[in-house]
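Participant: Everything below, folded, please.
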Amino acid sequence: MGKQYAVLHVQKHSSTGGNLGNHIERAEGMKHTYPHANPEMKKHNKSFKTGYEGMSLGKAVLKRIEKGYTGKTAIRKDAVKFLSLILSGTHDQIMKINQSAELYTPWLRANEAFLQEEFGKENIVKLELHRDEKTPHFHAIVVPLTKDGRLSAKEVVGDRNKLKAFQDRYSEKMKAFGLERGEENSKNNHVTTKEFYDELEKTRKEVENLDLDRIQLIPAAQKTQMIKKYAKTATLDLNLKELKNSKNKRFRQ
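Facilitator: Just a heads-up that it's a prediction; the model follows:
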């Protein structure tokens, strides 16, 4: 087993509309928003108590802003209203954690505690663990309110350097679970949630459609480049490992 990395993805949102909430909460009748989920595994997902249970994502965000915003000016329409976060790691180690009686509960608590320390418990309006997709991962929805009641994503997650420090702190928390800091300055770390899943699906299809007989005639150097391409996508969500392994056996000379 190679290096096992912690994965932390952050995205800013100005609108409370869209299907993100349906995806996170596995809304009934909205399966098109979570096509990668296994219905038989849904019962193993976990919802964390935040005080906003029963509310849609949009209502929960607006409710938290209503309760916590103390700014003197009206909030701009294009202001960042919430942050969405994905917390996970390399597939092999995440599966090991999820199958370990000793590691699983401490891992849950460590992720929840990390978010509360970083953003304040009161600002986390949604926190879900998805175990019905290939690699278990957390989804968190956070309203970026400062301690003095201002809505400021810039201050909460800051610039590139502050975001890097944020990722460093998360990786440090995950060391106890066998996860290391991922590649710094990697473009793969800066994609939207939609791009994340679009790229994953695109690569799945590419791998499935490979002409294995034709591949036997491809020069070794070109094969290496092809494998690197698939490996890059796997760093986003290492869900492709088993699929790639079955195909890559035929790549070798």
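Participant: CA only for contacts and neighbour counts going forward, please
Facilitator: Noted.
Participant: Quick check: the spatially most central residue of the chain vs Asp132, distance?
Facilitator: Centroid-nearest residue in the chain, with Cα atoms, centre = their mean: Ile86, separated by 2.4 Å. Per Cα to Cα, to the nearest Å, Ile86 is found 15 Å from Asp132.
Participant: so the residue nearest to the centre of the chain touches Ile24, yeah?
Facilitator: No: taking Cα atoms under 8 Å as the definition, Ile86 is not a contact partner of Ile24, at 10.5 Å.
Participant: Which residues are in contact with each of these two?
Facilitator: Applying Cα atoms under 8 Å, 6 or more residues apart in numbering, one finds that Ile86 and Ile24 are jointly contacted by His139.
Participant: the strands in the stretch 151-253 of the chain, which residues?
Facilitator: Listed in chain order, the stretch 151-253 of the chain contains no strands at all (DSSP state E, counting those that start in this stretch).
Participant: where do the helices sit along it?
Facilitator: 153-157, 160-174, 193-208, 212-215, 220-234, 241-248 (DSSP state H, counting those that start in this stretch).
Participant: closest one to His91 among those helices?
Facilitator: Among the helices of the stretch 151-253 of the chain, helix 241-248 comes nearest to His91, with 7.9 Å by Cα to Cα.
Participant: So what touches the closest one?
Facilitator: Residues from elsewhere that reach helix 241-248 (Cα under 8 Å, 6+ apart): His91, Arg204, Val207, Ile227, Tyr230, Ala234.
Participant: and what of stretch 26-33?
Facilitator: The contact list for stretch 26-33, computed with Cα under 8 Å, 6+ apart, reads Asn19, Leu20, Gly21, Asn22, His23, Tyr34.
Participant: most neighbours, which of those?
Facilitator: Of all the contacts of stretch 26-33, the most densely surrounded is Tyr34 (20 neighbours; neighbours counted as other Cα atoms under 10 Å).
Participant: Without its sequence neighbours, what residue ends up closest to that residue?
Facilitator: Leaving out its chain neighbours, the residue that sits closest to Tyr34 by Cα to Cα, 6 or more residues apart in numbering is His23, at 5.3 Å.
Participant: let's see this one next to it:
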Amino acid sequence: MSPWPRDTVGDDSAVALAEVSASSQDAGAFSSGKLSGFLHLQAALRHNLREIAAERGSYGNIDSKRTINNYALHGPDTSTAAMGIAKGIVSTADTEGKALRKDAVVGIELIFTALPKTKGDLVEYFADCTRWAEAEFKAPLLSSVAHLDESSPHCHVILIPLVKGKMNGARLYGGKTQMSARLSSFYETVGKRYGLTRPEVRVKHPLGQRMLLLQRCADVLAKTMLPGKQIQALLKPHKADPLPLARSFGVVFRGARAEPGSFIDLMTA
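Facilitator: Now for the predicted structure:
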């Protein structure tokens, strides 16, 4: 699946694989990112329209034999034509006599993924996602392309952040509060019709609490007589978010303390 902007050198040379440092949000079937500068916009379009030769080889998850099944829901079938349209739209913006910054957000890219639990017709699902994006952002729709040549079918939608005659990508993209409301809108308007529900929002607990939970989980595991190295190996994948594991062990917070339940009782229940 395509990430956002990557730098290119020449028309079909290798691409720098580092993902853009601009912010992105991810929540199950719907993720988004900002495209800063025309170079990044062009790179995203070239990826979406499968114009980067290096991506069609052994690199990545693209199956070139299935690329023929990709299709466009909106926009030109070449990045050159799409860039011409994009620059034409941007040129109409009121910049108050100032030149547009080279790193200005000139595109917002949304990715809609068909998860294994997605029900209904795939073509209709991506069409509904595209219509929702255009209505939700109220910004010019530049491109919408469905990819069926990677591990999970998904659709890339690119909008030009021209609102009320001005380019304001950062404000249109919004912060966490606005994105949260937007996610709710997507799952309510589109997702639920296709069997999708909004993923539970995970809260990252302070380091001290996470370390306390991990220690309590280790205490529970120690009662099973497992060697220390095995306990460490079991706990390592849960270091960033130990709460689900702690809950399964019966470890719960009580103020600043955590009390372990019985792992033996849990396993023999």
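Participant: Looking for the alignment partner of the residue nearest to the centre of the first structure in the second structure.
Facilitator: The alignment partner of Ile86 of the first structure in the second structure, by TM-score structural alignment, is Ile111.
Participant: Report the separation between its match and Ser152 of the second structure.
Facilitator: Distance, Ile111 of the second structure to Ser152 of the second structure, by Cα to Cα: 11 Å.
Participant: same deal with Thr113 of the second structure?
Facilitator: 7 Å.
Participant: just Gly169 of the second structure next, same as before
Facilitator: According to Cα to Cα, Gly169 of the second structure and Ser152 of the second structure sit 28 Å apart.
Participant: Which of the helices or strands spans the match of Ile86 of the first structure?
Facilitator: Taking DSSP states H and E as the criterion, Ile111 of the second structure maps to strand 105-113.
Participant: what packs against the helix or strand following that strand?
Facilitator: Next along the chain after strand 105-113 of the second structure, taking DSSP H and E as the criterion, comes helix 122-137. Secondary-structure packing of helix 122-137 of the second structure (3 or more Cα pairs under 8 Å, 6 or more residues apart in numbering; DSSP states H and E): strand 105-113, strand 141-147, strand 154-159, helix 176-189.
Participant: out of those, nearest to Trp132 of the second structure?
Facilitator: Trp132 of the second structure lies closest to helix 176-189 among those, at 7.3 Å (Cα to Cα).
Participant: in the first structure, what residues pair with the helix or strand just after that closest one?
Facilitator: For helix 176-189 of the second structure, the following helix or strand on the C-terminal side (DSSP H and E) is helix 207-222. Helix 207-222 of the second structure corresponds to no residue of the first structure when matched by TM-score structural alignment.
Participant: same for helix 207-222 of the second structure, what does it pack against?
Facilitator: helix 228-235, helix 243-248, strand 257-259.
Participant: Give me the angle between the first one and helix 207-222.
Facilitator: So the one you mean is helix 228-235 of the second structure. Angle of helix 228-235 of the second structure versus helix 207-222, following axes from the mean of the first three to the mean of the last three Cα atoms, to 10 degrees, is 130 degrees.
Participant: Output the contacting helices and strands for helix 228-235 of the second structure.
Facilitator: Against helix 228-235 of the second structure (3+ Cα pairs under 8 Å, 6+ apart) you get helix 207-222.
Participant: buried ones in the helix it packs on?
Facilitator: Using 16 or more other Cα atoms under 10 Å as the test for burial, helix 207-222 of the second structure gives Gln209, Arg210, Met211, Leu212, Leu213, Leu214, Gln215, Arg216, Cys217, Ala218, Val220, Leu221.
Participant: Run the chain-centre distance for stretch 182-193 of the second structure.
Facilitator: Relative to the chain's own centre, stretch 182-193 of the second structure is displaced by 16 Å; criterion: Cα atoms, centre = their mean, to the nearest Å.
Participant: and it, which residues are buried?
Facilitator: The neighbour-count check on stretch 182-193 of the second structure (16+ other Cα under 10 Å) flags Arg182, Leu183, Phe186, Tyr187, Val190, Gly191 as buried.
Participant: Give me the spatial nearest neighbour of the equivalent of the second one over in the first structure, chain neighbours excluded.
Facilitator: Yep, that's Leu183 of the second structure we're talking about. Under the alignment by TM-score structural alignment, Leu183 of the second structure pairs with Gln167 in the first structure. Leaving aside its chain neighbours, Gln167 of the first structure sits nearest to Leu8 (6.6 Å; criterion: Cα to Cα, 6+ apart).
Participant: Assign that neighbour to helix, strand or coil.
Facilitator: Following DSSP: H, G, I helix; E, B strand; the rest coil, the label given to Leu8 of the first structure is strand.
Participant: can you pull the contacts of it?
Facilitator: Leu8 of the first structure makes contact with Leu85, Ile86, Leu87, Ser88, Gly89, Gln167, Tyr170 under the criterion Cα under 8 Å, 6+ apart.
Participant: most neighbours, which of the contacts of helix 241-248 of the first structure?
Facilitator: Using other Cα under 10 Å as the neighbour criterion, His91 leads those with 23 neighbours.
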